[in-house]
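Chemist: What would the 3D arrangement of this be:
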Amino acid sequence: MKKLFSLTLALALALGLTACGPKEAPETETTPPAVETTPAAVESQAPESELGTNINLGLLNGPTGMGAAKLLADNEIGETVNHYTVTLGSDPANDILPKLNNGELDIAALPTNVAANLYNKTGKVQLLALNTLGVLHILENGDTVNSLADLNGKTLYAINQGTNTEYVLDYLLTQNGLDPDADVDIQWKTSEEVTSLMASGEIDLCMLPVPAATTVLMQNSDVRDAIDLSDAWTESGANGTFTMGCVVVRTEFAQENPQAVQDFLTEYEASINYIKDNPEEGAALIEQYGIVPKAAIAQAAIPQANMIFVAGQDMKSISSYYEVLFAADPESIGGSIPDDGFYYIAE
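Modeler: Sure thing, here's the model as predicted:
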């Protein structure tokens, strides 16, 4: 097994580094006024005195942020119970973690391995909800790869070394009889580099998350979706559910504001369901708030983004997934499987 990187080197899982550079699109009557994002504060227009608790919310570009787009729109016009000041970024290590640690953020989206690592290292956060299942896809310009075993002897371009992405890939390659160090030449690059190289036809094989994978498929008709790693996870007989994204809450904030946390969960679940049930309108909001640069890409990506909402006792199902990451590299989740204190369970 190759040397894996610790949390401090982990960039966003596929979850936060998926989108290519944002491009502005014309406003339509169905989208709210433009706001700054990356990172920025998104403020409600209603007087704060008329709203509930202020929550400083950290979101990531890509799949983990997509489900919150309706929440941002409702917040902006003062239709949420809580008042949300939102920081939107692409890199959890730089945009999210420092602000969680110093108390600037109360609730934030993170890759699931980063959340466990932070809990084990500091004890300052708890898992509040799971929000994203697997979103990784292997794309090919050709027709030679139809299973992970077919990667033997090939060069695969990938992103997010040292995160869930690498650990899951290594695990699944091993489950399919391959040595990740010897049998596959894995070239780690940035999301922007891999997206550009694959879309232009300069490389033939890559692993990308949605919506970056969606972007490539839309830009290069010769590229096909060869393997969905969520399917590969199931087919390999892996334990647990491939779960890449979540939201966490600062433990101190949760203890002091239990009703605000419960209101957030209610509003966040409604937002996720709205985006999934209304992909066209949801995609417009996703573009408007800079979570994905183009509505067309967002709309195509929504069915593949595997957005979920799992809270309460059901979150503990992720423990089996953490066992897989722990076996790959204990430090990937902070040295141990999180104990029961990791899970926020409302009383």
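
Chemist: only C-alpha atoms for contact and neighbour calcs from this point on.
Modeler: OK.

Chemist: where do the strands sit along the stretch 201-347 of the chain?
Modeler: With strands called from DSSP state E, counting those that start in this stretch, the stretch 201-347 of the chain shows them at 205-209, 224-228, 243-250, 307-310.

Chemist: Show me the helices in the protein, by range?
Modeler: Assigned by DSSP state H, the helices in the chain fall at 63-66, 69-76, 97-101, 112-122, 164-175, 191-199, 212-219, 229-235, 251-256, 258-277, 279-288, 295-301, 319-328.

Chemist: which residues does residue 82 contact?
Modeler: 51-55, 75, 260, 263-264 (CA atoms under 8 Å, 6 or more residues apart in numbering).

Chemist: which residues touch the closest residue to it other than its chain neighbours?
Modeler: Using CA to CA, 6 or more residues apart in numbering and skipping residues adjacent in sequence, the residue nearest residue 82 is residue 52, 4.4 Å away. Residues near residue 52 by CA under 8 Å, 6+ apart: 81-83, 260.

Chemist: Here is the second sequence; please produce its structure so I can put it next to the first one:
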Amino acid sequence: MTFKTLLTRRNALSLLAAGVATPLLPAAAQADTIEKLSLFGPPAGPSVTLASAVANGGFLEIADDASFTAWRNPDELRAGLTSGEIGLSVVPVQAAANLSNRGFPIRLANVMTDGLLYIISEDQDIRAVTDLKGRSIAVPFRGDTPEIILTQLLAHNGLDPETDLDITYAGTPIEAMQLLLAERVEAALTAEPSTTAGILRGRQAGKTVTRVVNLQAAWGQMTGTAPVLPQAGLAVTQGFLDANGASLPDILAVLRIATSQVLANPSQAATHASEPLGLPVPLLTASIPHCNLVARPAGEARADIERMLKAMAGENMARIGGKLPDDGFYL
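Modeler: Below is the predicted model of the structure:
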């Protein structure tokens, strides 16, 4: 008899009451068991939630087998989505909107972070976006969410990235952080957990690297709203919905519970996520409080999402396929 067979909903909840098990699902199961539930995400904050839910056995009553796999860059994500290999993944909201508007059958189920972008530097004279004038900065993922958001913030503050800054484009946030530590740039745009990695590695090297600009706060100042960047969420392809759509409410319920657990016990969550994300436990533990992790239904987050997309979409909304996503994008 397997552990899954033994762990019925009743005895799982009994174990939970005793403090020795993870909560699974509220109320009764609503769908047939999935043979294999494959979840994907970047090596960043929201994926800690997925990896932790898998490690905790949160999907035991949803799937015979559940796994989490990290993708390493946006191109790898897009290839997996278009090939059908990836059906359920944490995806940058802007990328999901762009794919949807261009005809790819993808929908947004929830938002899993309210923003995890920071500018780090040793230079304490940099305290705001305007202070980047005349500085050198490493920026990752050219043409994708971090660079687009920074560009919009620069424009709002009257800075031209072509003439007012010396930008070095990096392949990933980790590479951007490494350029800073190598003193090839004065600042770096990073996303958690590479932000925390830069601070910790800098400390080891005798450097005082800090978060000098919180891009979420800068975004709120620009838009006159809350400091919220609904940067990434769980995206679902039509292929997954066709095969397993009835299970999606239960999957999202597990993720809501898992998010609360990650925030309540970052060190345990870091232990669960360390191997699949390929990142050290101390780094993830220190990073989680700065990831602004949430589990907001996409429909409820729509106003924040549309505000972000409008601001970052560019001329004629070209960066998101020419329009805001319609009602069908939001699950």
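
Chemist: Which residue is the nearest non-sequential neighbour of the residue mapped onto residue 124 of structure 1 from structure 2?
Modeler: Residue correspondence to structure 2 (TM-score structural alignment): residue 124 of structure 1 is matched to residue 105. Excluding the flanking residues, the one nearest residue 105 of structure 2 by CA to CA, 6+ apart is residue 238, at 5.3 Å.

Chemist: Out of the strands of the stretch 201-347 of structure 1, flag the one nearest residue 143 of structure 1.
Modeler: strand 224-228 (8.0 Å; CA to CA).

Chemist: give me the stretch of structure 2 that the closest one matches.
Modeler: Counting by TM-score structural alignment, strand 224-228 of structure 1 pairs with residues 210-214 of structure 2.

Chemist: quick one: that stretch to structure 1 mean distance?
Modeler: Here the mean offset of stretch 210-214 of structure 2 against structure 1 after fitting is 1.1 Å, by mean CA distance after the TM-score superposition for structure 1.

Chemist: Name the residues that touch that stretch?
Modeler: 117-122, 124, 126-129, 195, 199.

Chemist: swap in stretch 76-95 of structure 2?
Modeler: With CA under 8 Å, 6+ apart, stretch 76-95 of structure 2 has contacts from 38-42, 46-47, 71, 108, 112, 144-145, 230-240, 305, 309, 320.

Chemist: Same question for stretch 170-186 of structure 2.
Modeler: Counting by CA under 8 Å, 6+ apart, 73, 121-123, 135-142, 168-169, 187-191, 194-195, 197-198, 202 sit against stretch 170-186 of structure 2.

Chemist: And for stretch 147-165 of structure 2?
Modeler: Contacts for stretch 147-165 of structure 2 (CA under 8 Å, 6+ apart): 129-130, 132-137, 139-142, 167, 215, 218-219, 222, 311-312.

Chemist: Could I get the contacting residues of residue 120 of structure 2?
Modeler: 187-190, 195, 198-199, 209-213.

Chemist: and the residue nearest to residue 105 of structure 2, how many residues sit next to it?
Modeler: When neighbours are defined as other CA atoms under 10 Å, residue 238 of structure 2 has 17 of them.

Chemist: so it sits right up against residue 109, yeah?
Modeler: No - applying CA atoms under 8 Å, one finds residue 238 of structure 2 not in contact with residue 109, separated by 11.9 Å.

Chemist: Turn the buried ones among the contacts of stretch 210-214 of structure 2 into a named PyMOL selection, would you?
Modeler: Those of the contacts of stretch 210-214 of structure 2 that count as buried under 16 or more other CA atoms under 10 Å are selected in PyMOL with:
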select buried, resi 117+118+119+120+121+122+126+127+129+195+199
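
Chemist: sorry, back to before: so which of the helices of structure 1 is nearest residue 344 of structure 1?
Modeler: Of all those, helix 251-256 comes closest under CA to CA, at 8.5 Å.

Chemist: Counterpart of the residue nearest to residue 105 of structure 2 over in structure 1?
Modeler: Match for residue 238 of structure 2 (TM-score structural alignment): residue 251.

Chemist: so who does that match touch?
Modeler: 123-126.

Chemist: which of the residues you listed count as buried?
Modeler: Members of the contacts of residue 251 of structure 1 classed as buried by 16+ other CA under 10 Å are 124-126.

Chemist: Residue 237 of structure 1 - how many residues pack around it?
Modeler: Neighbours of residue 237 of structure 1 (other CA under 10 Å): 10.

Chemist: same thing with residue 242 of structure 2?
Modeler: Residue 242 of structure 2 has 9 neighbours, counted by other CA under 10 Å.

Chemist: go on, residue 183 of structure 2?
Modeler: 11.

Chemist: and if you look at residue 75 of structure 2?
Modeler: Neighbours around residue 75 of structure 2, by other CA under 10 Å: 10.

Chemist: corresponding residue for it in structure 1?
Modeler: That one, residue 75 of structure 2, aligns with residue 93 by TM-score structural alignment.

Chemist: With residue 37 of structure 2 instead?
Modeler: Under TM-score structural alignment, residue 37 of structure 2 pairs with residue 55 in structure 1.

Chemist: Equivalent analysis for residue 62 of structure 2, please.
Modeler: Residue 62 of structure 2 maps onto residue 81 in structure 1, by TM-score structural alignment.

Chemist: which residue sits closest to its match, ignoring its sequence neighbours?
Modeler: With CA to CA, 6+ apart, the residue lying closest to residue 81 of structure 1 is residue 52, at 5.4 Å.

Chemist: before we move on, what about residue 144 of structure 1?
Modeler: The shortest distance from residue 144 of structure 1 to any residue other than its chain neighbours is 7.2 Å, reached at residue 150 (CA to CA, 6+ apart).
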